[in-house]
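[1] Just to be clear, the model below is a prediction. Sequence and coordinates:
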Amino acid sequence: MGTKLLLPCFMALLLCGLCLAGSSGKEFVTVFMQNYQKKWDTSLQIHISALHANTKVKVSVPRLNFFQEQTLGAGKGLTIPMPVGVDGSQKSFNTILIEATQEVLVASLNYKPYIADTSVVYLSVTEWGKEYYVFTPPTSAWKVCKEISITNHKERNMVDIYPQLPVWFLGQRYGPGRQMSVELEPYESMQLQSTNDMSGSRVVSRLPVAVSTGHTCTRRFSNCNHVYEQLMPVRSWGKSFVVVPLSFQSKFDSVYVQASQPTKVVMKVGGQDEERRMTAGQTAEFHIQSPNTALITTDQGIQVLYLFNGVQGTRHLLYDPFLMTVLPTDRFCSSYTLNGQANFDNKALFLVRTSDLPGLRFDGAPLPRDARWREVDTKCPSNSPYEVCASSCPTTCQSLSPPLGCKAQCGEGCSCNEGFIMSGDRCVPFSECGCVYSERYYRIDEVFYPNGKCQEECTCSQDGLVNCKNISCGPNEKCKVVDGVRKCQPVGLEVFVVAGDPHYTSFDGVHFDFQGTCTYTLAKGCGLDGTHLVPFSVQVENERWWPAGRRHVSVTQLVELEVYGYTLIMRENTLGILVTMSCPSNSHYEVCADTCNDACPGLSETVKCPATCTEGCDCDIGFLFDRQSCIKAEQCGCYDNGRTYKVECTPAENHHRITTDSL
């Protein structure tokens, strides 16, 4: 049995003039992340392609006194072996600097005898950003890590990381709500590894940085493989994507979508529409399988990544996983350079307008006439008819003027009718547009807190204006993030007790008795304006206590709770579903338990944590949850492929040698 290394390439061709999808530049800075186990020999390579004649290229690792220079002609390439990468969670000066006198394309290869991946370095330093959201592949093999790298340019910089699950860096543990601040020197990088999923973690820097994501060895349907990819800064995210599946995937591949703010995502696959509402930092997974192409549209910018899940192929061959950034449709181009890798299966997918097929050339020659093409459904939404020459820079609710640097050429697509404007994936009347505040778009009536400290509350009004007022959290509230939203959130709880015939104890501890056989309002939210309380109502119905012969004594026979649009009724002698709850040793009962935040490292691989807290048991201080009980940290085991292994237990793992023959 052998493992085939697959080099993917997705091409989208539109007649929009010569462009290079934003991946060309004169200066790139990158770093190689850890590939599987540290002890295995690694081959690291940088590949450079020149677009113009007489292009001088210089590749260096300044702190190692490593330098190579060469002059390239138009269309010529150069491969340079690199001396070092980064292992483990640490800061490092093993940063690679690529400089050229004219535009070049840069890719990298990280190879070990069993495991390898290649990736385009999409962003030159001029396209770096100050805000990123992390995605890491969730599936793992044994003794492997999710990982990210952050690379700094030529000035000292401060980087803040907001993890979604606990991570460890330089001996310190950082959990949700605890900010990790790291200072990076010029051309210094950092690598952060974790067995926990780091997806949704936010990275913010004082000056622009490059962020890459990866996995030392991820797997689902085949052997595990090292994957890595450069992430896009939030400011470069798009609203329209086309994702083409691989024809030889017999099961499914995964498309991951990430949001940086409240976002509506519509994914069209196989004639079916799937809609999701996402919050800041949330990651959604969609499955895709040939022959169904996926069309993704949103009302806010999103990040999209494609994870090939591997294939158990014919003749006992395996195709191992790879990870790829999916570029938005507004970065489609009419000219591309393809660089194949020796000893790889090199495959390219082309997405082309039907009317432009006669003009498609590959190395100057037309494609064979027997090439098979599959049609993609491009129906337009309501109030937006199809046009042969639609604007490439349409106005939107978020931007009433064309984006800076947008080219004026028209292109095939959908345009809004007169009197309508694009809002996400649909055309709406101008009156339904929301507000733009501090370069972010908010829907009508949406409430937000711009400074992140719950000191100012703003509302997008019907007239498109933002109204703000100074606020402060109440005595029983705390400014924190819940479900991706930072605002004043309630802390603690109070109890109203009804017992006996009947005896009452109010929220503020006052005791009193009251007889009667009517329906009464026990508790209700009143005067909630200016507070963060959710409207609710609790009604009770009393009856005479006939069995005891006490005609002047009443007891409660029904309780009705109305909250969040639901009505819950508890009746006398009606048990419904009765659940008893007892907590195991080293844990205690909580009305709002959140066990996943205090779990053994790696547990998130085998247990899907709820988005909010629920009634249950929380581990005592000093103990961690291992899916069955609360234990000491040093007793935490390992999790692999849905199975749990105790400390010192070694699971069996089959490795297969890589063959370099072609299919």
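    Nice, I can see it.
[2] For the rest of this, base every contact and every neighbour count on C-alpha atoms.
    Noted.
[3] List the contacts of L109.
    By Cα atoms under 8 Å, 6 or more residues apart in numbering, the residues touching L109 are 43-47, 116-119.
[4] for comparison:
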Amino acid sequence: MFNSNAKEKGKNQLYITSYLSDTNVLLTVNKSPFKKELLMQSGESVTVEIPSDTELIGTGKYSKTVMIRSSKFITIMSSNQKKNSVDTSLVYPVTKWGQEYYIFTPSATGYPKELAVFGSQDSTSVTVELKCEVTFEGKTYKPNEKLTAHVCTSEVLYLESNQDCTGSRVVSDKPVGVISGHACAWKNSKCQHTFEQLLPVEQWGTSFIVPPLEYQVLEDSVYIFASKPTLVTYEFGAKTQDINLSAGQWKEIPMGRSPPLVISSTQPVQVLYYCTGGKFSDGAVFDPFIMNIVPTVKFCESYTLEGLEDFSNYALIVAKSKDIKEVQFDDKRPSFKWQQVHGTEYSWTHYTYEKGRGHHTVKSPCAPIGVYSVGTVDQNSYGAPAACGLLPCTHKGQSHPPGKPFWDDSACTELCECNPSTGLVSCQKSQCKVGEECKLVDNVRTCVAIAALSKIKYHYTYITVFMFNSNAKEKGKNQLYITSYLSDTNVLVTMNKSPFKKELLMQSGQSVTVALPSDTELRGTGKYSKTVMIRSNKFITVMSSNQKKNSVDTSLVYPVTKWGQEYYIFTPSATGYPKELAVFGSQDSTSVTVELKCEVTFEGKTYKPNEKLTAHICTSEVLYLESNQDCTGSRVVSDKPVGVISGHACAWKNSKCQHTFEQLLPVEQWGTSFIVPPLEYQVLEDSVYIFASKPTLVTYQFGAKSEDINLSAGQWKELPMGRSPPLVISSSQPIQVLYYCTGGKFSDGSVFDPFIMNIVPTVKFCESYTLEGLEDFSNYALIVAKSKDIKEVQFDDKRPSFKWQQVHGTEYSWTHYTYEKGRGHHTVKSPCAPIGVYSIGTVDQNSYGAPAACGRE
């Protein structure tokens, strides 16, 4: 966080200690080339210099997080140092993070109070119930107001305030780390940076002993925080006092250099020591620091301390009186000056050890002790709990080394870790990260990076989702139809936060069907991680199919390079099932705003038509909205490119209902000239929808009949369309055109159901297409070509007898071609000129439709 002088580069360091031989450590800075790899041996301590630009200055969200990963247990101390301004803090592993914290910031004026909240999982919602005024993203939040933000993996929410933020509450929907402090705190000395990584409520305790600083002749402060109504008893020697704290309340207790402070409580509390600074007899000044006080039940047998360069370094030690003779410093038993803690079984000592930079140990082989590492130099000081070492753990008959998390099940859903302080194993629900899968490696279940399994470089990325399809009780048949166009095309299909993986080696012209897990289906408004990613090293095309009994539709899956930042939604208005839309991202922390035309309830809040719903989505995350109202015309805008799918869980008009959906094209992919071929089998009326993002003059023609309409920005128009003639559309500005088949009946009484289909601008026609005929369906190709080129059009490399018809008033002709029934992969080509092709199909109580996949980049 911000340390005093903004003009001075900080000296940011990590002190890392290993406890087992051959410990691999990797340090990285998010979105930075910085990387440090270490191979450490048992008992080794290494100092790592971190780039100075990791310092946070000014309220906002940042990616400046430092990640330390290791193959075996380590402990870490961080130091943030500038001239006459330094403090230290333990760095806790993410397994010790929590979802509720209470903030402490010294109240000194002149520099900002500060707090940082950082996550390790995608799309973590963080709410800060403020006790101070903060301005964030242009909005000023007053004391007692709530500030809510979303942080992604390795992202930090950093807040500064000129007011005291002490007592502010941080809550999150996933575990986070929290640091709070002051850029330059002062009281009895000059100012210096103070900070501490806080412990979450679940790590608090009910019994504490606070040893004093022997060199402090003034008063420091001890802060006690309660998360529930709590009776706290505190004692200085024989003097005892009770205080009642309500939920969220805190108490400051002045503390001199003797005697120690003893605290007990009926509910877990947080205890922080705030050294306020002071002077030595020689006139030298020591500055403030903040330090967690450790509950006695979390004392441990072995600690490491990091003495700082130029500092006089001290160890504050608390031990049971009966065990004090066994306490060792650097494997020796020096003459500690132990003093009894009144009314308890504990004693304490303030031990001065070697001056300057050094790595040291304090051990108590027979019983746990508490140790704090503090130090002073003129115009500086530091303080933090010492780092607890390790104990072995036995779990289900097997020994597990401390600090090395292990999976307790074959599916990697239960992550366990040996607590080096207690020797006990704790487990929690977890899963492999995005891009990893659960594998058995050397007889150990572990999460392995998918990229590490293959050296293939994937240049093309496609992401899709599967929305709710009609019957919630039925498992869907979700499939991808993938076509390759070049030899030796490697394709990797994965599902976010799932062990599912499919690797393909495809040859030129090959088509493969990939069946996906049915639990990819989205149900109920919310944010999900159920995205499917398709990556390839060479160009491919992808069609998705979402199928249940009598309910299927298809859509092209567009590569992420075709995504955009502005879309307009279409959802059929049929009642009975929800209208739906999905917005999914490929980058961290994408802000998405939906300007709604329907009522949506999201995260407990109901948004009315014409209100804006804003959310943040992370890599491979999807914002999925359902509504009982027609959402057509809703506008989606984002600060980074996103993919958008919209439709209806079960739409109907002239038939029974079925799932309809289409991946939409962003505004920048729209066009100004369209030809909409009719469905020859439709004896009723379908609809064509035209959307404008700017004031636009639209001219549309059915045969010789022409009409002009003016659309304002965000306006849309529905045009009824029968089975002849084709619809010709031109516009003064780019528009979106969608075909909505409303269903109908054949002469034999069989029914075909609705579907949604993008209409492709004529300027985006292409020379070669692939079509995927579906199993049991009668399959059709709608083809639009320039009249002079129709003789060259090929189907499966042949020239069948197409029944071409002229499109009135244009240079184009069209045909409705019936091809082989059932599942099959087919091609349509026009070697001399671009054509438009649509792939549709019908079977009793079903139908599908989508543009055919263009076989060129």
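    Here it is on my side, so go on. Predicted model, so just to flag it, every value in this text is computed and none were measured.
[5] about what we covered before: now, which of the contacts of L109 of structure 1 lie within strands?
    Counting by DSSP state E, the contacts of L109 of structure 1 place 43-47, 116-119 in strands.
[6] For the contacts of L109 of structure 1, which ChimeraX command selects only the ones that are buried?
    One line in ChimeraX is enough to select the buried members of the contacts of L109 of structure 1, burial here meaning 16 or more other Cα atoms under 10 Å:
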select :43,44,45,46,47,116,117,118,119
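[7] nearest to T55 of structure 1, of the contacts of L109 of structure 1?
    Distance to T55 of structure 1, by Cα to Cα, is smallest for H47 among those, at 14.5 Å.
[8] Show me what the closest one lines up with in structure 2.
    Residue pairing (TM-score structural alignment): H47 of structure 1 is matched to Y481 of structure 2.
[9] looking at it, that match is touching T513, isn't it?
    Yes. Proximity of Y481 of structure 2 to T513 meets the contact threshold set by Cα atoms under 8 Å, at 4.7 Å.
[10] which residues do these two both contact?
    In contact with both Y481 of structure 2 and T513: no residue, using Cα under 8 Å, 6+ apart.
[11] Just the helices from structure 2, written as ranges.
    Per DSSP state H, structure 2 carries helices over the ranges 450-453.
[12] My understanding was that V144 of structure 1 contacts Y36; is that so?
    Yes. Between V144 of structure 1 and Y36 there is a contact under Cα under 8 Å: 6.7 Å.
[13] The two: who's more crowded?
    For V144 of structure 1 versus Y36, the count of surrounding residues by other Cα atoms under 10 Å is larger for Y36: 25 against 21.
[14] which residue lines up with that one in structure 2?
    Under the alignment (TM-score structural alignment), Y36 of structure 1 pairs with S470 of structure 2.
[15] follow-up on the earlier one: contacting residues around the match of H47 of structure 1?
    Residues near Y481 of structure 2 by Cα under 8 Å, 6+ apart: 511-514, 542-544, 772.
[16] rerun at 7 Å
    511-514, 542-544 (Cα atoms under 7 Å, 6 or more residues apart in numbering).
[17] got JSON lines for those, with neighbour count too?
    Below are the contacts of Y481 of structure 2 laid out as JSON lines (neighbours: other Cα atoms under 10 Å):
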{"residue": "S511", "neighbour count": "21"}
{"residue": "V512", "neighbour count": "14"}
{"residue": "T513", "neighbour count": "14"}
{"residue": "V514", "neighbour count": "15"}
{"residue": "V542", "neighbour count": "23"}
{"residue": "M543", "neighbour count": "23"}
{"residue": "S544", "neighbour count": "23"}
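[18] The aligned partner of L351 of structure 1 in structure 2: neighbour count?
    Matched by TM-score structural alignment, L351 of structure 1 corresponds to V784 in structure 2. By the criterion of other Cα under 10 Å, V784 of structure 2 has 26 neighbours.
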